[in-house]
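give me the fold of what follows.
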Amino acid sequence: MRFVVLGAGGIGCYYAARLVAAGHRVVLVARGAHLQALQQHGLQVQHPQFRFQQAVVATDIDGLVRDYAATSVDWLLLCAKSSATQPMLEQLKVWLAAHASLPVLSLQNGVDNEAHIAAAIGKQRTIGGLAVKIGAHITAPGQVDATGIGQVDFGAWPQARDNPMLHAKLPLLSQIFSEAKIPNTIYDNVNYALWRKLVINNGVNPLTALTLLDTQALTQHPVFSHTVRAMMQETARAANAEGVALTAADVDEMYQLICGFDAIKTSMLVDRLKGRPMELADICGPVIRGCQAAGQPATTTELIQALLLNTVATATA
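Got it, this is the predicted structure:
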């Protein structure tokens, strides 16, 4: 099959490498020094159970539009930062319109990306998704270190019953992922899965960026561990306000999951360490918005976000 990985950072490169190793044709869309390294030296991925080092096909967005017809692509994986979703879709507006049935799978943080994709190309082409139990970061241009099982959970957005034709195509993608040794699950209600992941992301990402601790140190800390749980509870409250039923059991399960996972640097921590914009609007934003709508402000999430923004502003002043 023919894939485009749009936003080939750590996560995107890991899945691209798995697909290439399984014999699929993949075009990686990246930029800057990372793109140059991919083009000149290939991609190197280091994972405890997977090693990949070989030439890959890589380009930027302009090159994708110029050199690759959308009709020659079977699946597009969107792995970019959430803040890049709308600008990328706008850049690719004409290109995407040329292939009226090209499905787009979002593997991004947050719960708002799918709505942006659907607004641009229609929900009949929009697959909600999330990368589960994986940490993957660019350690040098063209080089990625990854850990975890790298599962992909996905489903027709917003639910299978709303999008039956796209849902019927997903077993093929599931088979492709499985053969590429990417564990995966198809959800009938992918919004539920997206909000469950946001429980983890909001629980640890902002706090790791504030404290500079990895997830294991954070969840083992006698004080910060309580803050993690409080932010997870606020996320569940926001989900319920948005019509997605998350229970205390969901929160407990997500808390135990992150406590038992490998020590990882979250994407938000890595962004702060590298001086890059953080995905606060996409991770904390929906929680704050949902809790405000419910009349129960997300006071802990608001506090951690404010402290983090103030700390970064003070450090760069």
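
alpha carbons only for contacts and neighbour counts from here, please
Fine.

where along the stretch 101-250 of the chain do the strands fall?
104-106, 126-140, 143-156, 184-186 (DSSP state E, counting those that start in this stretch).

correct me, but A16 touches L28?
Yes. The criterion here is CA atoms under 8 Å, and A16 meets it with L28 at 7.4 Å.

now for these two: what residues contact both?
Common neighbours of A16 and L28 (criterion: CA atoms under 8 Å, 6 or more residues apart in numbering): V5.

with distance to I288 added, can I get the strands of the stretch 101-250 of the chain in TSV?
Shown next, in TSV, are the strands of the stretch 101-250 of the chain (distance: least, CA to CA, whole Å):
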stretch	distance to I288
strand 104-106	23
strand 126-140	21
strand 143-156	25
strand 184-186	29
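
highest mean neighbour count out of these?
Of all those, strand 104-106 has the most neighbours on average by mean count of other CA atoms under 10 Å, namely a mean of 25.

what packs against that one?
Strand 104-106 is packed against strand 75-78, helix 113-121, strand 126-140, with contacts defined by 3 or more CA pairs under 8 Å, 6 or more residues apart in numbering; DSSP states H and E.

same list (those) but as JSON lines, adding distance to L207.
Listed next are these as JSON lines, based on distance: least, CA to CA, whole Å:
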{"stretch": "strand 75-78", "distance to L207": "26"}
{"stretch": "helix 113-121", "distance to L207": "23"}
{"stretch": "strand 126-140", "distance to L207": "17"}
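
closest to V57 out of the ones you listed?
strand 75-78 (14.7 Å; CA to CA).

just how off-centre is the closest one within its chain?
Chain-centre distance of strand 75-78: 12 Å, with CA atoms, centre = their mean, to the nearest Å.

what of stretch 90-99?
22 Å.

same question for stretch 164-183.
18 Å.

need the residues that contact it.
Residues contacting stretch 164-183 (CA under 8 Å, 6+ apart): 15, 18-19, 21-22, 124-125, 149-152, 155-156, 160, 184-186.

can you check stretch 273-284 too?
81-83, 109-112, 198, 201-202, 206, 268, 271-272, 301-302, 305.

now the residue positioned nearest the centre of the chain, nearest residue through space, not along the chain?
The chain has Q108 as the residue nearest its centroid, 2.2 Å off, counting by CA atoms, centre = their mean. With CA to CA, 6 or more residues apart in numbering as the criterion, Q108 has its nearest non-adjacent residue at 5.5 Å, and that residue is C79.

before we move on, back to that, of the strands of the stretch 101-250 of the chain, give the one that comes closest to Q46.
strand 143-156 (4.9 Å).

can you spell out which helices and strands pack onto the closest one?
Using 3+ CA pairs under 8 Å, 6+ apart, strand 143-156 is in contact with helix 10-21, strand 43-47, strand 126-140, helix 164-179, strand 184-186, helix 190-211.

one more to line up against the first:
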Amino acid sequence: MKFAMLGAGGIGCYYAARLIEAGHECILVARGNHLTALQQDGLHIDHADFHFDQPVTATDVGGLCRDHDSQSFHLLILGAKGGATQAMLAEMDDWLGTSSVPILSIQNGVTNEGLIEACVGRERTIGGLGIYISGHIVAPGKIKAQGAGQIDFGAWPTTALNPEMAQLCQQLSEVFTQAQIPNRLYDDVRYALWRKLVINNGVNPITALTDLKTGAVTQDPVLRKTVYTMMEETARAANAAGVPLKKADVDEMFDLICHFGDIKTSMQVDMEQGRHLEVHEICDPVIEYCRQTDEPAVTTELIARLLVNAATA
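Next comes the predicted model:
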């Protein structure tokens, strides 16, 4: 199959390398020094169970639209930060309009799929996320990744509301499995997205604010309670959004992050490097949906405000 990885950062490059290693074609869409390194020196992946070091085809969004026929792709995978989704889709709008190629999001947050649907239609939208994976660009063209690297996905917003996408999702599941990418198909992918947001909202803002890795945060007696509280607020927001998350979901996600390993979150790395923080994509849905209930997300609101102030100080 032929793929394009839109936003080939740490995690996007890892998945792209897995697909390439399995014999598929995958064009990496990146920018800046990272793009230059990919074009000149190839892609280097360092993972406990997977090492990749070979030339790749890489371009920027403009080059993708100029030099490649959108109809030639079987799938576009959107791995960019959520804050870039709308602008990237707008830049690609004319190109996307020349085909019926579907788009799979593997991003953080619960708002990306709505933006994709608004651009290309529900029938071309696949919701999804990367889970059990941490990946960062340690130098242009060089990726350090850890974790099982699973992709959870499904027709957006549900198989029942987008049945024509079910067959492609099943085919993609088989392709991912053959490429040694663990995956899980959901009839209601919104459930998977909100479960992932439980982790993202629980630890990403606090690690960015404190500059502590996840292990240090979850072992600290005060911060540990704060993480759990923000996870509870996320589940409450999910319920307000019509996605039933229970205490068992919160407990499972809390146990997962406590035992995943001592890692830097993507938001922590963005804070260190002065990049855009995914506060709007991660914290704001929790805050907005909880405001519709009798219990505002007080802790998430506090941490988000402190984080934004710290980032702009």
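
list the contacts of the closest residue to Q143 of the first structure other than its chain neighbours.
In this structure, Q143 of the first structure finds its nearest non-sequential neighbour in Q44, 4.8 Å apart by CA to CA, 6+ apart. With contact taken as CA under 8 Å, 6+ apart, Q44 of the first structure is in contact with R51, F52, Q53, Q54, G142, Q143, V144.

mind putting those in JSON lines, distance to A294 of the first structure included?
JSON lines is the format used below for the contacts of Q44 of the first structure (distance: CA to CA, whole Å):
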{"residue": "R51", "distance to A294 of the first structure": "47"}
{"residue": "F52", "distance to A294 of the first structure": "47"}
{"residue": "Q53", "distance to A294 of the first structure": "50"}
{"residue": "Q54", "distance to A294 of the first structure": "51"}
{"residue": "G142", "distance to A294 of the first structure": "45"}
{"residue": "Q143", "distance to A294 of the first structure": "44"}
{"residue": "V144", "distance to A294 of the first structure": "41"}
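
which among those residues gets closest to M254 of the first structure?
V144 (26.3 Å).

tell me the counterpart of the closest one in the second structure.
Residue correspondence to the second structure (TM-score structural alignment): V144 of the first structure is matched to I143.

please tell me how far that match sits from G121 of the second structure.
Counting by CA to CA, to the nearest Å, the gap from I143 of the second structure to G121 of the second structure is 33 Å.

now swap in R224 of the second structure and tell me
41 Å.

who has more neighbours out of the two?
R224 (19 against 13; other CA atoms under 10 Å).

does that one really touch T218, like I thought?
Yes. The pair R224 of the second structure / T218 is scored as a contact, 4.6 Å apart, by CA under 8 Å.

burial count for H68 of the second structure?
By other CA under 10 Å, the residues close to H68 of the second structure number 12.

next one: I258 of the first structure
I258 of the first structure: 19 surrounding residues under other CA under 10 Å.

pretty sure the residue nearest to Q108 of the first structure contacts C13?
No. The pair C79 of the first structure and C13 fails to qualify as a contact (CA under 8 Å) at a distance of 9.1 Å.

those two: which has the busier surroundings?
C13 (29 against 26).

how close does the more buried one sit to Q40 of the first structure?
According to CA to CA, C13 of the first structure stands 16 Å off from Q40 of the first structure.

with E90 of the first structure instead?
In terms of CA to CA, E90 of the first structure sits 29 Å off from Q40 of the first structure.

nearest residue to A80 of the first structure in space, please, no chain neighbours.
Once flanking residues are discounted, A80 of the first structure sits nearest to G7: 4.1 Å by CA to CA, 6+ apart.

which residue in the second structure aligns with the one you found?
For G7 of the first structure, the aligned position in the second structure is occupied by G7, per TM-score structural alignment.

what's around that match, how many residues?
Neighbour tally, G7 of the second structure, other CA under 10 Å: 24.

so it sits against G82, correct?
No. Shown here, G7 of the second structure and G82 do not form a contact pair, counting by CA under 8 Å, at 10.2 Å.

which residues does Q219 of the second structure contact?
With contacts defined as CA under 8 Å, 6+ apart, the neighbours of Q219 of the second structure are C258.

stretch 280-289 of the first structure vs the second structure, average distance?
For stretch 280-289 of the first structure, the mean deviation from the second structure after alignment is 0.3 Å (mean CA distance after the TM-score superposition for the first structure).

which residues does the residue nearest to Q108 of the first structure contact?
Applying CA under 8 Å, 6+ apart to C79 of the first structure gives the contacts V5, L6, G7, A8, G9, I11, G12, S106, L107, Q108.

now the two most distant members of the residues you listed.
Largest separation among these by CA to CA: G9 and S106, giving 13.8 Å.

re earlier: export the contacts of C79 of the first structure to TSV and append columns for distance to W95 of the first structure.
Shown next, in TSV, are those (distance: CA to CA, whole Å):
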residue	distance to W95 of the first structure
V5	15
L6	13
G7	16
A8	19
G9	22
I11	24
G12	21
S106	18
L107	20
Q108	21
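
weed out the non-buried ones from those.
V5, L6, G7, A8, G9, I11, G12, S106, L107, Q108 (16 or more other CA atoms under 10 Å).

out of the residues you listed, who's nearest G63 of the first structure?
Nearest member of those to G63 of the first structure, counting by CA to CA, is L6, at 12.1 Å.

I'd like to know how far the closest one sits from A16 of the first structure.
Taken as CA to CA, the span from L6 of the first structure to A16 of the first structure is 10 Å.

do the same with N201 of the first structure
Relative to A16 of the first structure, and taking CA to CA, N201 of the first structure is found at 23 Å.
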